[in-house]
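Q: For reference, the sequence and a predicted model appear below.
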Amino acid sequence: MLNIAIVGASGRMGRSITALAAEAHDVRISGALVRPGSPAEGTRVLGVERVNYSSELSLALEDAHVVLDFSAPASGERVAAYCAEQGLPLLVGTTGLAPSQRAPLEAAAAKTAVLLAPNTSLGVNLLLELVRRTAAALGEEYDIEIFEAHHGQKVDAPSGTALRLGEEAAAGREQQLDSTAVYQRKGQTGHRRAGDIGFSVMRGGDIAGEHTVYFAGPGERLELTHRASSRDTFARGALNAARWLLGQRPGLYGMEHVLGVSRPTD
């Protein structure tokens, strides 16, 4: 039986993972960490025997074999340091991480297995590979635009997945996203620069997640799209990743490793 502790357990993803774990025969929730002062603190995790939501990190993670972090970026350093100290494999599904917030995760990867997965959907992670290959094949004659849509409660934009799609598109052209990304257009913007990668964002309703990458060329347009109809898509992928992560050597991993998708060597 695989013991999983969830950081950010009372959030949308935490609740979805808990519900799916209750249906699995090889996984159980052993701990549920929430922020101090959370209304859920001290209450029983629905469908899980003898596990309460707790803001005490060591208590929530003490029986875990793998830790899944879907909390706010600010709590990541503390969780990563604990997992590194204890040798606990860690999956980080938090989106909107700044470079300074990635640094503690990269440091933890020297001591334990750390999987960075801003999107745990298997389909999305195959889309990442398709985008890289398509960008490499078509070149700068085809303009790239990335559209993403999520529910109105999402606080970061563009989504972590949209940014990853942009990174893969740029990598396919042997470029860096920082030098090609366009996040805003207003007024007299002038002609589009060759090689730019544009982003558009929608927030509203209960959209679980939608991403489309457009390759607009002379006389034709190619669209690569992934639509998630349920948050269970991401929760199921997170549980698959947790199973894979157990027993891996220290290092920094991505969902492509879980899928076994070969990647070019940088």
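A: That came through, no problem.

Q: going forward, measure contacts and count neighbours with C-alpha atoms only.
A: OK.

Q: Output the longest helix belonging to this protein.
A: helix 122-138 (DSSP state H).

Q: How about residues contacting that helix?
A: 119, 164-165, 168-173, 213, 224-226, 237, 255-256, 259 (CA atoms under 8 Å, 6 or more residues apart in numbering).

Q: Buried residues, stretch 203-214. List them.
A: Going by neighbour count (16 or more other CA atoms under 10 Å), the buried part of stretch 203-214 is Arg203, Ile207, Ala208, Gly209, Glu210, His211, Thr212, Val213, Tyr214.

Q: circling back to that earlier point, show me the contacts of helix 122-138 that map onto helices.
A: Per DSSP H, those map to helices at Arg164, Leu165, Glu168, Ala169, Ala170, Ala171, Gly172, Gly237, Met255, Glu256, Leu259.

Q: ok, second structure coming up, stack it against the first:
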Amino acid sequence: MDDALTSTSPVRLLIHGANGRMGQALLRLAAEQPRRFDVVGAVSRSVGQRVIDGVPQFAASELAGTPACDVVVDFSLAEAFDAVLAHCLAHGCALVSGTTGLSDEQRNAIEAAGLRIPVLWASNFSLGVAVLNDLVERAARALPGWECDIVEQHHVRKLDAPSGTALTLGESAGKGGAQARYAAIRAGDIVGEHTVQFATLGERIELVHRATNRDIFARGALHAAGWLAGRAPGRYRIGDLLG
């Protein structure tokens, strides 16, 4: 991968997990920015049509044969993650991933990959959630001894519970000295809601983020891909985009 992309060159993207809700949003929103992004391929578990809206389609088993790209944007399943990380390492391309439910071994592999390629994994690509993580850490540090509870709500199709975002919020609370407890609700078509409550005798504080449109996550991931392309190897985080 080039040390830096020219400002006039579209970022070449490979969308991994293209048949999912996030994958479809990424394809739609990237197509609206042709000067900024060039989607060179879309990878799904299986394919029917070989080209959709000008984008070549590939099955997961064909990942090794996909076109060269600057960034792979991955929103798939934990069982598919090892292959996409290995692909990025083999080809020297950056990885932006929002796949959740990863094992400790997979999380460690992300950290190791950052020594060789630019990697940005996040449980949530909302910039609002990035700010929420900062607020949770600050609140936990300012309120020693207070109880911390995280309640997350998502649509009925979401598999992992607690959500990756909830666990990341819990890590932020832990950095501030709090021990989080979790509750998960799966109902209807809820896009995503996270409430972090700090409570003690006689008072409580609630920090809440509500997502009403999945496009916010896709926009955040595309923003991250554009930001990450051409950067030096490293383990980047969504909070790095806020500076």
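A: On my side now, so go ahead. Model, not experiment: these values are computed from the prediction.

Q: so what number do they get for TM-score?
A: The TM-score (TM-score structural alignment, normalised by the length of the second structure) is 0.91; 232 aligned residues with a CA RMSD of 1.4 Å.

Q: Which part of the second structure matches stretch 78-89 of the first structure?
A: Mapped onto the second structure using TM-score structural alignment, stretch 78-89 of the first structure covers residues 83-94.

Q: which residues sit in contact with the closest residue in space to Leu102 of the second structure that isn't next to it in sequence?
A: Distances taken as CA to CA, 6 or more residues apart in numbering place Ala78 nearest to Leu102 of the second structure, at 5.3 Å, with adjacent residues excluded. Listed by CA under 8 Å, 6+ apart, the contact partners of Ala78 of the second structure are Thr99, Thr100, Gly101, Leu102, Ser103.

Q: Type out the PyMOL command that picks the buried ones from these.
A: Typed into PyMOL, the line below selects the buried ones among the contacts of Ala78 of the second structure, using 16+ other CA under 10 Å:
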select buried, resi 99+100+101+102
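
Q: rewinding a little: neighbour-wise, which one of the ones in helices among the contacts of helix 122-138 of the first structure leads?
A: Neighbour counts for those peak at Ala169, which has 29 neighbours (criterion: other CA atoms under 10 Å).

Q: Now check the second structure for the residue matching that residue.
A: Using TM-score structural alignment, Ala169 of the first structure pairs with Ala173 in the second structure.

Q: what does Ala22 of the first structure give?
A: Ala22 of the first structure maps onto Ala31 in the second structure, by TM-score structural alignment.

Q: can you pull out the strands in the second structure?
A: Remark: strands assigned in the second structure by DSSP state E are 11-16, 37-44, 51-52, 55-59, 71-74, 94-97, 118-121, 147-154, 180-186, 192-200, 203-211, 234-236.

Q: pretty sure Glu111 of the second structure contacts Arg237?
A: No: with contact defined as CA atoms under 8 Å, Glu111 of the second structure and Arg237 do not form a contacting pair (11.2 Å).

Q: Ser121 of the first structure matches what in the second structure?
A: So, by TM-score structural alignment, Ser121 of the first structure is matched to Ser126.

Q: What residues does that match make contact with?
A: Neighbour list for Ser126 of the second structure: Ile216, Phe217, Gly220 [criterion: CA under 8 Å, 6+ apart].

Q: mind putting the residues you listed in TSV, distance to Asn19 of the second structure included?
A: Output for those, formatted as TSV (distance: CA to CA, whole Å):
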residue	distance to Asn19 of the second structure
Ile216	18
Phe217	16
Gly220	19
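
Q: out of those, which ones does the first structure keep as well?
A: Among the contacts of Ser126 of the second structure, the ones still in contact in the first structure (both residues aligned by TM-score structural alignment, their matches' CA atoms under 8 Å) are Ile216, Phe217, Gly220.

Q: Now do the counterpart of Val155 of the first structure in the second structure: how many residues are near it, please.
A: Under the alignment (TM-score structural alignment), Val155 of the first structure pairs with Leu159 of the second structure. Residues within reach of Leu159 of the second structure, counting by other CA under 10 Å, total 13.

Q: Distance check, Leu159 of the second structure against Ala178 of the second structure.
A: 27 Å (CA to CA, to the nearest Å).

Q: cool, and Gly234 of the second structure?
A: 28 Å.

Q: Please say which of those two ends up with more neighbours.
A: Remark: of Gly234 of the second structure and Ala178, Ala178 carries more neighbours, 24 against 19, as counted by other CA under 10 Å.

Q: what's the more buried one in contact with, if anything?
A: Per CA under 8 Å, 6+ apart, neighbours of Ala178 of the second structure: Ala140, Arg141, Pro144, Gly145, Trp146, Glu147, Cys148.

Q: Which among these count as buried?
A: Ala140, Arg141, Trp146, Glu147, Cys148.

Q: Quick check: the counterpart of the last one in the first structure vs Glu49 of the first structure, distance?
A: Meaning Cys148 of the second structure. Cys148 of the second structure maps onto Ile144 in the first structure, with residues paired by TM-score structural alignment. Distance, Ile144 of the first structure to Glu49 of the first structure, using CA to CA: 49 Å.

Q: circling back: go through the contacts of Ala78 of the second structure and name the one nearest Phe37 of the second structure.
A: Among the contacts of Ala78 of the second structure, Thr99 lies closest to Phe37 of the second structure (CA to CA), at 21.1 Å.

Q: how about the nearest residue to the closest one once chain neighbours are set aside, what does it touch?
A: Among residues not flanking Thr99 of the second structure along the chain, Phe75 sits closest, at 4.9 Å (CA to CA, 6+ apart). Phe75 of the second structure sits next to His16, Gly17, Ala18, Gly20, Met22, Gly23, Ser97, Gly98, Thr99 when contact means CA under 8 Å, 6+ apart.

Q: The second one - how many residues pack around it?
A: Read it as Gly17 of the second structure. 23.

Q: do the fourth one as well
A: Gly20 of the second structure is surrounded by 15 other residues when neighbours are defined as other CA under 10 Å.

Q: Tell me the counterpart of it in the first structure.
A: Using TM-score structural alignment, the equivalent of Gly20 of the second structure in the first structure is Gly11.

Q: need the contact list for its match.
A: Counted by CA under 8 Å, 6+ apart, Gly11 of the first structure has contacts Phe70, Ser71.

Q: if I look at it, how far off is Phe70 of the first structure?
A: 8 Å.
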